[in-house]
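Q: Sharing a model that was predicted from the sequence below.
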Amino acid sequence: MQQDLRALWFPVASSGDLPLRHVYQGQLLGLEFAVWRADDGAVNVWENRCLHRGVRLSIGLNLGSELKCQYHGWRYANGDASCLYIPAHPANAPARTIRNRVYRSVERYGLIWSAIEPLAEPPVIPELETAEPLALRPMPVAAPASRVVEALRSYAARLGAEAVEPAAEVPPAGAFALRASWRRDGEVEAAAFFVQPTAARACVIRGLLLGDVAEAERVATLKAHNAALTALREEAEAADAREPDAAAAVEEAKIPLSPRVTTVAGGERAASGEAIRVRVARKWRVAADVVALRLEPISGALPPPAPGAHVDLHLPNGLVRQYSLTNGPAERDAYVVAVKREPQSRGGSAAVHDAVREGDLLAVSPPHDNFRLARGGGRHVLLAGGIGVTPLLAMAKALAATGRSFELHLFARSEEHAPFADDLGGLGASVQMHTGLDPTATGDCISAILADRADDAYVYVCGPAPMIEAAVARAEQAGWPDSAVHFEHFGNAKAVDDSTAFEVALARSAITVAIPAGRTITDVLREHGVSVPTSCEQGACGTCITTVLEGKPDHQDVFLSKAERASDACMTPCISRSLTPRLVLDL
């Protein structure tokens, strides 16, 4: 029975419980939730604890795109609940794997629905699809949910009305949902009741009155139902106190704290890197030589991506390639990626264009969010080169949804070569197209865009390597600080020198390994049972960034900024090496 309850969808809040910049404390089967609406309209249902000291997040601050714990100021991102900020943490950059536990949610019929381990999609109740039900006041009851459901079967009598037909279960919501109808003053009325089991012997009744209620009669109607539900509560609690029924009490869910504190919807796959099975629901052309794929999960939920994130896509020919997600904040039921056909393809883009078909089953990794929007910022400048628009499109959607100032500049050979023209058109005047420019003209245009810099502005660049290098150089010339310039490469075209040999000491693991010529640090560490998360393994994505405690790295990546390389405080062990005989890493 317990497994069945964990798999069922229940309302955990009403839409009215989630005004902007508010956090609501919900509960289901003994688990506490922090439920909050972001400024972009997305509803989050998280485990109600900060990962630092377990303080309830329901007493935290809803900042619109983040939730801030008031104890020590940890901040968590809208959507994937990843930790964005830890006060006093080096560089204010917490490990990217620190995430709170997220539960799937959907807002429907004026209610917020969630489930602990859903095995199906949220309930669709046809009668409510076309109605505008009037929500009754939620009624907490200190009695088992099953006893309350039985009491609701005689709800008409509690109103002093005649039942039109026996109360019946509402499919497909199951045994915790009833539809009751009655005749009062010659009129037939009906309501749907959903019983939310909050704890072993406690629940909440959430009722929706079906049919139209005149505005002048709403207050009196709500008072009548509140009185009936209050009487029902008192009777159910009294009956349970006289004759407690142990069999009626639901078993509370017990979810132990993960030692890695990195769980998201769909189990712990985001922490472990487990591949997620997806179906190609749609494949379509979005520009010349560019196709997009809509990837829907075979079962369960997809971990919500942060704007700018990418996934590892496992292709039919055995190759694994990294592609950025274009998802906006509210686009959580599928991942959308775009792939340009490369003339010198090593098999990845050719497989997507020629071999992948609608209906195919593929696998993706959980999102890697290493190209993030900066917290705050008064102006965000997005510079995209061709297919490089994909992560920046996701950023632009997020900025637009929260009303933050941005401008997206897309450089393309022609309008036909500009991906996602429809999506870009929906962003209005914030998008500017630059077509047919040669490299010199492109550089001059970027210089003009970056000439007027505000102190709280940020620039983000994604596209071909020459364009990124030009943009970074022009930003430096215009006085942009290194910390305000963010970029993402498609790959690493630099020649790699792996001729050196050195040793690596792992401070936390207390082992030292020899890295021979021709072998990467991550390869050797795997052989010794130390797993470093990787994605591109070219030094382009930043997934493997590791803190350096001693020694001088030989940086061969294209991900770190000039300042980060100069500091030698971190490195990408998937490709970089050492200029000193010994490196000490924080692993």
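A: Thanks, I have it.

Q: make it CA atoms for all contacts and neighbour counts henceforth
A: Fine.

Q: Pull out the buried positions in the longest helix along the chain.
A: Secondary structure assigned by DSSP state H gives helix 218-242 as the longest helix of the chain. By 16 or more other Cα atoms under 10 Å, the buried positions in helix 218-242 come out as L222, H225, N226, A228, L229, L232, R233, A236, E237, D240.

Q: ranges for the helices of the stretch 201-350 of the chain?
A: For the stretch 201-350 of the chain, the helices defined by DSSP state H, counting those that start in this stretch cover 218-242, 269-272, 348-354.

Q: In addition, the following structure is provided for comparison:
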Amino acid sequence: MKKIQVVIDRRTDEAKDVVRLVLRRQDGENLPAFSPGAHIDLFLPNGMTRQYSLIGDCSETDRYEIAISRAANSRGGSLCVHSALNEGNALDISEPRNNFPLQAGHETFLFIAGGIGITPILSMIRHCERRGWPWRLLYLARSRAHAAFHDELSRFGDRVRFHFDDEAGCLFDFTDASFTLEPGVPIYCCGPAPVMNAVEDFSSSHPDNPAFFEWFSPPAESGAREVAAGFDVKLQSSGQVLHVPEDRTILEVLEEHGYELPCSCREGMCRTCETGVIDGLPDHRDYVLSGSERAAGRTIMICVSRAKSPMLVLDV
């Protein structure tokens, strides 16, 4: 994976427990182009790699801007950002990737954000504004103090509807008659699992409104998943055949045999470990591939996905 060295040009507090970082190249050159909904990897000084959405206007590549919420149950990523990253620090990032793009064929949008889930949505709003596309936003947060970019979004008037749990005394009710949606308008949603699950339920009763989601963590399984079976992988470069037992992932087996491959989340969420499939039938268990990509079967997330065929030949 190609890494880009940047420096933290500015750090500001955006909301309670939310910090905003502006990243620039040290030589002042532009950064790679990105599309609305894209994210980058941050290679943190504690050795962790974490993904954060780009919040800026994709027409402006002199800098990248990200916002990170300090998670109460942080496994070390957001805690490192909040406690160890300061203005002037240099760090490595990846080139942008996009698992949550605006789909072609729509020019009117409903955005739903829960908490820090506003980050990929914000770049989409900026994109729509530049093109004059109509949009609306429902922004759900625990409190006004936790709502990042509240002041900026308030300037859009009635196109933005805020719901603060503490002020309302309850979570948002998607069956509320005041919440309406015209047929054909797509829904783009990012936020914690309760918000995502509620929007999934809402969208299931609105089949004319396609819904697209960016998950923070793997959604809860709705039913029992087929028990994993062992299979073999053949490495195209060397011809080596390795067995993947039922209690190991492809990534773990490759690592056990000395292969160092890019990875981050190990949950099928970030696309960092994406690997080409030369032959065989993948059993996709990720949360990032599109339906057409799954059907093509030419790529696999080796951190979670398995095989439906006895062997997979991988582009490794």
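A: Structure received. Bear in mind that the values here come from a model prediction, so they are computed numbers and not experimental data.

Q: Superposed, what's their TM-score?
A: Here the TM-score for the pair of chains, by TM-score structural alignment, normalised by the length of structure 2, is 0.82; 308 aligned residues with a Cα RMSD of 3.5 Å.

Q: re earlier: show me what the longest helix of structure 1 is packed against.
A: strand 139-141, helix 145-152, helix 155-158 (3 or more Cα pairs under 8 Å, 6 or more residues apart in numbering; DSSP states H and E).

Q: corresponding residues in structure 2 for it?
A: Using TM-score structural alignment, helix 218-242 of structure 1 corresponds to no residues of structure 2.

Q: Check stretch 3-22 of structure 1 too.
A: Stretch 3-22 of structure 1 maps onto no residues of structure 2, going by TM-score structural alignment.

Q: G551 of structure 1 matches what in structure 2?
A: Checking with TM-score structural alignment, G551 of structure 1 has L281 as its match.

Q: Measure how far the helix or strand hosting V277 of structure 2 is from the centre of its chain, please.
A: Using DSSP states H and E, V277 of structure 2 sits in strand 274-279. Counting by Cα atoms, centre = their mean, to the nearest Å, strand 274-279 of structure 2 is centred 22 Å from the centre of its parent chain.

Q: Report all helices and strands that it contacts.
A: Partner elements for strand 274-279 of structure 2 (3+ Cα pairs under 8 Å, 6+ apart): strand 299-301, strand 311-314.

Q: of all the helices of the stretch 201-350 of structure 1, which lies closest to P516 of structure 1?
A: The minimum distance between P516 of structure 1 and the helices of the stretch 201-350 of structure 1 falls on helix 269-272, with 28.2 Å, by Cα to Cα.

Q: Now S349 of structure 1: closest residue in space, sequence neighbours ignored.
A: R341 (5.1 Å; Cα to Cα, 6 or more residues apart in numbering).

Q: no no, S143 of structure 2
A: That would be F164: by Cα to Cα, 6+ apart, it lies 4.8 Å from S143 of structure 2.

Q: Now for the one you found, how many residues are close by?
A: 20 (other Cα atoms under 10 Å).

Q: which ones are touching the counterpart of it in structure 1?
A: Under the alignment (TM-score structural alignment), F164 of structure 2 pairs with T435 of structure 1. Contact partners of T435 of structure 1, counting by Cα atoms under 8 Å, 6 or more residues apart in numbering, are F411, A412, R413, S414, E415.

Q: same check, this time on G348 of structure 1
A: L315, L319, V320, R321.

Q: would TSV of these with distance to L450 of structure 1 be doable?
A: Output for those, formatted as TSV (distance: Cα to Cα, whole Å):
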residue	distance to L450 of structure 1
L315	39
L319	38
V320	36
R321	32
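
Q: Filter the residues you listed down to the buried ones, ChimeraX style.
A: Buried members of the contacts of G348 of structure 1, defined by 16+ other Cα under 10 Å, are picked up in ChimeraX with:
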select :315,320,321
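
Q: Max pairwise distance over the contacts of G348 of structure 1: which two?
A: L315 and R321 (7.7 Å).

Q: Would you check how far apart the aligned residue in structure 1 for N30 of structure 2 and A270 of structure 1 are?
A: Mapped onto structure 1 by TM-score structural alignment, N30 of structure 2 lines up with A301. From A301 of structure 1 across to A270 of structure 1, the span is 11 Å (Cα to Cα, to the nearest Å).

Q: repeat for T520 of structure 1
A: 25 Å.

Q: try V12 of structure 1
A: 25 Å.

Q: Could you check how far the helix or strand hosting D523 of structure 1 is from the centre of its chain?
A: If you go by DSSP H and E, D523 of structure 1 is part of helix 521-527. A distance of 30 Å separates the centroid of the chain from that of helix 521-527 of structure 1, by Cα atoms, centre = their mean.

Q: quick one: buried residues of that helix?
A: I521, T522, D523, V524, L525.

Q: what's the closest non-adjacent residue to F420 of structure 1?
A: Leaving out its chain neighbours, F420 of structure 1 is closest to V286 (Cα to Cα, 6+ apart), at 5.4 Å.

Q: Check the contacts of T435 of structure 1 for burial and list the buried ones.
A: Applying 16+ other Cα under 10 Å to the contacts of T435 of structure 1 flags F411, A412, E415 as buried.

Q: ok, the residues you listed vs A180 of structure 1, which is closest?
A: E415 (57.9 Å).

Q: Identify the residue of structure 2 aligned to that closest one.
A: Using TM-score structural alignment, E415 of structure 1 pairs with R144 in structure 2.

Q: Please report how far A292 of structure 1 lies from T390 of structure 1.
A: For A292 of structure 1, the distance to T390 of structure 1 - Cα to Cα - is 10 Å.

Q: which one of these two has more residues nearby?
A: Set side by side, A292 of structure 1 and T390 show more neighbours around T390, with 28 against 21, by other Cα under 10 Å.
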